[in-house]
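Chemist: Next come a sequence and a model predicted from it.
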Amino acid sequence: MSQIEPQTGNAGSSLPPPSQRKSVPTWLKDNLFTNCRQSLFTVVLVILVGLLVYNVLHWVFVTADWSVIPPNFKLLLSGQYPVAELWRIWVGLLTFALLLGASSGTWKGVITHLALFLAGLFLVCLVLPFVALETRIWLGSGIALIGVGHLLGRLKPAKKTMAVAWLVFIPFAAFLLDGFGVLNSVGTNLWGGFLLTLLLASVAIVCSFPLGLLLALGRRSKLPAVKYTCITYIELIRGVPLITILFVAQIMLPLLLGGQTTIDHIARAMIGLTLFNAAYLAENIRGGLQAIPRGQFEASHALGMSTALTTVFVILPQALRAVIPTMVGQFIAIFKDTSLVAIVGLVDLLGIARNIAANPEFIGRQMELFIFVALVFFIFCSILSYTSRRVERSLGVGDR
């Protein structure tokens, strides 16, 4: 039986496959105007969406009174932190910008996109009409340091040095914020606004990850004492609302430690958020561990690897890679849940907005305040979500 020869062109080469690309009119006809009923539905939906967008834009640019934001901009971002000591926050932020820029030049990839995000955010704040000249100088310096750091990272890439620098940055930032007796002490009762929100979320995310990892491994342990202790903790925390955990951390924790031991209010909130988030992360990680085939364990043991080495170098990398979307979703959730600390007396970004809205001078402008708060949360949650997608794409999650 003779084989069918492929069609060839004039030069004898095979013809390219048919193009799957469609013109805009063809795509609209195939997807939105296939028949009369679908065409009617499309027209009605376009009209409704158009009216909604028009009313929203009209309110934002014409009706809304945004004059409530400029006089309270500093209060929303840093609470009652003394104006004379704001340079300490700026130094910490510029150090972060320099390290992020250097990391983008050293590691490239996702870090580069985060550096561009931060530079863009600085640029947007810099062009705001109500920002003071001193703040513009700080913001411009931040953009410049991101660029300088990126160049330094490309010229002398040193991954180990960058990792050590990030570890040193954490106590350095804490020293700048508090002073610890070397600088003028700024009590945590003056910390507030978005500064407090960011601190609570950062500590909860960073500290809850290793704790959640240990809980997930402990729940799969063959030692009954370890296994059932982890199960009890996880199920107890997951069965209680976050606000209850915060109340326990604020009221019961000092009593449990005795009257002679005092813990700062913000530290109590950090402990409560960390313990709560760790329980949910443990279940996310446990799901990734259960997704690893048994053959992975058997193959590593056949190579002579111990259970500890198998877990650290074979199982955990695959399990964590599989649950990146759920872990980042939990990080976003805890970032938003930090707004609950306003109920226990801490003035985060939402708490500051509520206090401003209660001021007789700004009565009737609550919507503008809360939309500003929602925009801030949306920006940072979108950055986390985008970072997650980039990491998933670089690791090939769902592709292989």
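Modeler: In hand now; what should we look at?
Chemist: Please make it C-alpha for all contacts and neighbour counts, starting now.
Modeler: Fine.
Chemist: tell me what the helix or strand where residue 123 lies is packed against?
Modeler: Assigned by DSSP states H and E, residue 123 falls within helix 110-126. Counting contacts by 3 or more C-alpha pairs under 8 Å, 6 or more residues apart in numbering; DSSP states H and E, helix 110-126 is packed against helix 86-107, helix 133-155, helix 366-395.
Chemist: buried ones in the last one?
Modeler: Pointing back at helix 366-395 there. 366, 368-370, 372-373, 377, 380-381, 383-385, 387-392 (16 or more other C-alpha atoms under 10 Å).
Chemist: Then the shortest one?
Modeler: The neighbour-count criterion (16+ other C-alpha under 10 Å) identifies 88-90, 92-107 as the buried residues of helix 86-107.
Chemist: before we move on, what about stretch 222-230?
Modeler: Those buried within stretch 222-230 under the rule 16+ other C-alpha under 10 Å are 227, 228, 230.
Chemist: before we go on, here's another structure to hold up against the first:
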Amino acid sequence: MVSSESTAETAYLGAEIAQALTADRPLHSDQTPSQWVKNNLFSSVLNTAITVVSAAFAGAILYFGIRWAINVEWEIVRANLRNFMIGQFPKDELWRPWAGGLTLVAAVGLGSAGMARTSFDDATEKGLPAERPTWTALLRRFWPILAFIFLVLTFTRTIQPTLGVLAGLGLFVAGRLIGWQLPSGIRRFSPHIIGVGLVALSTIVAGSGGLVALLGGLVGALILATAIGDSIDRTSATGTVVALALPLLGGAVVWFVMSTIDSFGYGWKDWGGLYLTLFVTVAGISTGMPLGILLAIGRRSQLPIIKGFCVTFIEFVRGVPLISLLFFSGFMLPLLFPPAATIPDGTTRAMIVITLFSAAYIAEIVRGGLQAVPKGQTEAAQAQGLSAGKIQRLIVMPQALRAVIPAMVGQFISLFKDTSLLAIIGVAEFLQIATIANTQQEFLGKGLQPVTYAFVAVGYWAFAYTMSKESRRLETRLGVGTR
């Protein structure tokens, strides 16, 4: 039978996941470095041989790689650095991504420190081992991205980008220090601070109008819904009505405010480079995951219409290559609109396709997690009189999402790399900039493709590897695969 304590613990799994991602406590090990090397690399004759051969192979690759990097001409990257980062963003509007990025960095520092402090206090109250976050731990976690940022700065021709990065680091450090000292009543809203930073970034860069305003409204509604869910009693009828009505009202207010700001911002239809790649990835994850969860629940529904729609959508999308869907959205879909209709730009259509494509795969991942939850959990909750909605929200879904973290993050990494397919419909994303740079008059025919593609590959690796590292960390913190 499910006790009230276990139900409450399961209900807060989402908060635990957020805190696990922001906790900086190192994973404990009783082995010294020399013991670890002996036990893992030289524990037997076979392991010793494999270690020696692998080290020699890695050393040869490193030697020739460094030698090539030193002797090759990197001027093509230096001349196109702004294109690699933000595409054809107007030069006189560059303050927008800088201001929005610095705002987001400060919000992430403040919110992540608040969640880390909450995790630290919870562990201390429960008598569990806990250590304060350290800057060294943060450096170990995010060194690939920091190394890529340093690499980018080596190609800059002015001091302004370096000053901007230093300002971002200063804001992040200040946010971490302030967030750690926040009162407990304010720290409970730490995730919402990061959400506000995302909304601020979108508003500063893209401003008002169309789908950007709608996206801002949806994000604002999500933030407000989470805050309300943390602060009111949803067991009562009044609390339920308020929890449903106020997020919609908050989203409408945000949308109205953003829509009434005319001639402000620079829409994403002309964005490009790494900036667009990261934006599409974040948008695809943040919108595709909740949609995928709804599709997974709908596929298990007992209502034939809902189940039939979800099954049809999932199987159709999963049975069609993403590149064909992008072709359809880029070249065929505009032909289906009436002549007088306003057609969304190509980037918007591509983002919708990527979101739907990602949602279909996430739905199957979540469905596998739902099937892994023992039926006895549901039966015990029903015996206690919990409604179907509460059983799904408090008992089943937290356990299902916890079980599918590796597959889910793998899908997120795949989505990040699939953004390179946007090039086929004329979107100048990160990888496409490498091709464009090699077609410029001063670099045409010089065979510099390995240079530009190597630079792009390092960028993709830095972010993908960081996501993989955070996934493994989260699995360890939540005990995925252990009883």
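Modeler: Nice, I can see it. Since the model is a prediction, treat every value here as computed from it, not as a measurement.
Chemist: circling back to that earlier point, out of the helices and strands packed on helix 110-126 of the first structure, which is closest to residue 248 of the first structure?
Modeler: helix 366-395 (26.2 Å; C-alpha to C-alpha).
Chemist: The second structure: matching residues for that closest one?
Modeler: Aligned using TM-score structural alignment, helix 366-395 of the first structure spans residues 449-478 in the second structure.
Chemist: secondary structure element for the residue most central in space within the second structure?
Modeler: The residue lying closest to the centre of the second structure (C-alpha atoms, centre = their mean) is residue 282, at 5.0 Å. Using DSSP H and E, residue 282 of the second structure maps to helix 273-299.
Chemist: tilt between that helix and helix 449-478?
Modeler: 40 degrees (axes from the mean of the first three to the mean of the last three C-alpha atoms, to 10 degrees).
Chemist: which residue numbers in the first structure go with the following helix or strand past helix 273-299 of the second structure?
Modeler: Later in the chain than helix 273-299 of the second structure, the nearest helix or strand by DSSP H and E is helix 304-318. Mapping helix 304-318 of the second structure onto the first structure (TM-score structural alignment) gives residues 224-238.
Chemist: The matching stretch vs the second structure, average distance?
Modeler: Stretch 224-238 of the first structure, aligned to the second structure and superposed, deviates on average by 0.7 Å (mean C-alpha distance after the TM-score superposition for the first structure).
Chemist: Give me the contacts around that stretch.
Modeler: 215, 216, 218, 219, 220, 221, 275, 276, 279, 280, 282 (C-alpha atoms under 8 Å, 6 or more residues apart in numbering).
Chemist: centre of the chain versus that stretch, how much separation?
Modeler: Distance of stretch 224-238 of the first structure from the chain centroid (C-alpha atoms, centre = their mean, to the nearest Å) equals 28 Å.
Chemist: Measure how far stretch 280-296 of the first structure is from the centre of its chain, please.
Modeler: 23 Å.
Chemist: Check stretch 67-85 of the first structure too.
Modeler: Counting by C-alpha atoms, centre = their mean, stretch 67-85 of the first structure comes out at 23 Å from the chain centroid.
Chemist: In the second structure, which residue range corresponds to it?
Modeler: By TM-score structural alignment, stretch 67-85 of the first structure lines up with residues 75-93 in the second structure.
Chemist: doesn't residue 291 make contact with residue 359 of the second structure?
Modeler: Yes. Look at residue 359 of the second structure against residue 291 with C-alpha atoms under 8 Å: they come within range, at 5.8 Å.
Chemist: which one of these two has more residues nearby?
Modeler: residue 359 (29 against 19; other C-alpha atoms under 10 Å).
Chemist: So what does that one match up with in the first structure?
Modeler: So, by TM-score structural alignment, residue 359 of the second structure is matched to residue 278.
Chemist: Can you tell me the element that match falls in?
Modeler: With DSSP H and E as criterion, residue 278 of the first structure is part of helix 265-290.
Chemist: after that helix comes which helix or strand?
Modeler: Next along the chain from helix 265-290 of the first structure, counting by DSSP H and E, comes helix 294-302.
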